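Colleague: I'd like to go over a predicted model; first the sequence, then the structure.
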Amino acid sequence: MQKSIRFEVIGEHQMACDGCEQRVQNALKTIPGVGKVRANARTQRIDVLFDEAKVDAAALSERIVKTGYQNRVANPPSKGA
């Protein structure tokens, strides 16, 4: 089942430009089970549509950390569109 989740970038290192957004989006899209990804440097939010049978929120968060951004879940997973 498709779920949506929102992460917030926290800490000193923040997304600052389109390149930052693209780096996060590209990193998440390589994970099996991830569908739509939208990163927004202005709001420091990352929205992800994913298949919970293939990947969980912890794996998504870890991938964001590997791109250089500490994060937290802004809202729990919910049914996607």
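Modeller: Good, I have the coordinates.

Colleague: all contacts plus neighbour counts: C-alpha atoms, from now on.
Modeller: Will do.

Colleague: For this protein, which helix extends over the most residues?
Modeller: helix 18-29 (DSSP state H).

Colleague: residues of stretch 3-10 that come out buried?
Modeller: Buried positions in stretch 3-10, judged by neighbour count with 16 or more other C-alpha atoms under 10 Å: 3-9.

Colleague: Okay, one more to line up with it:
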Amino acid sequence: MFQSITFEIIGSQRLTCSGCEGRVEHLLKALEGEEQVRAQAGTQRIEILFDRAKLEATAIAERLNQAGYETRAES
């Protein structure tokens, strides 16, 4: 079953350009179970659709944290 979640970036490292968006999208697309991801510098949000049978939201948050992005899940 698929689930959608949005992460808001709340730390000092921000998405500042399309390059940052692409980097984050590339990091998350490497996760098994990821179906769709969109990072938005304008809103400082990352939306991801994933398969709950293969991936957990905590693993997504951990990957973002490892990349230096402090986030908060919105949904």
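Modeller: Noted; the coordinates are in hand. Just so it is clear, the model here is predicted, and its values are computed rather than measured.

Colleague: Drop the TM-score for these two in here.
Modeller: Overall, the chain-to-chain superposition scores 0.96 on the TM-score scale (TM-score structural alignment, normalised by the length of the second structure); 75 aligned residues with a C-alpha RMSD of 0.7 Å.

Colleague: mind putting the buried residues of stretch 3-10 of the first structure in a markdown table, distance to residue 19 of the first structure included?
Modeller: What follows is those, written out as a markdown table (distance: C-alpha to C-alpha, whole Å):
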| residue | distance to residue 19 of the first structure |
| --- | --- |
| 3 | 26 |
| 4 | 23 |
| 5 | 22 |
| 6 | 20 |
| 7 | 18 |
| 8 | 17 |
| 9 | 15 |
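
Colleague: Among these, which ones are in strands?
Modeller: 3-9 (DSSP state E).

Colleague: follow-up on the earlier one: the longest helix of the first structure: average distance to aligned residues in the second structure?
Modeller: Mean deviation of helix 18-29 of the first structure relative to the second structure after superposition (mean C-alpha distance after the TM-score superposition for the first structure): 0.5 Å.

Colleague: Brilliant, that's me finished.
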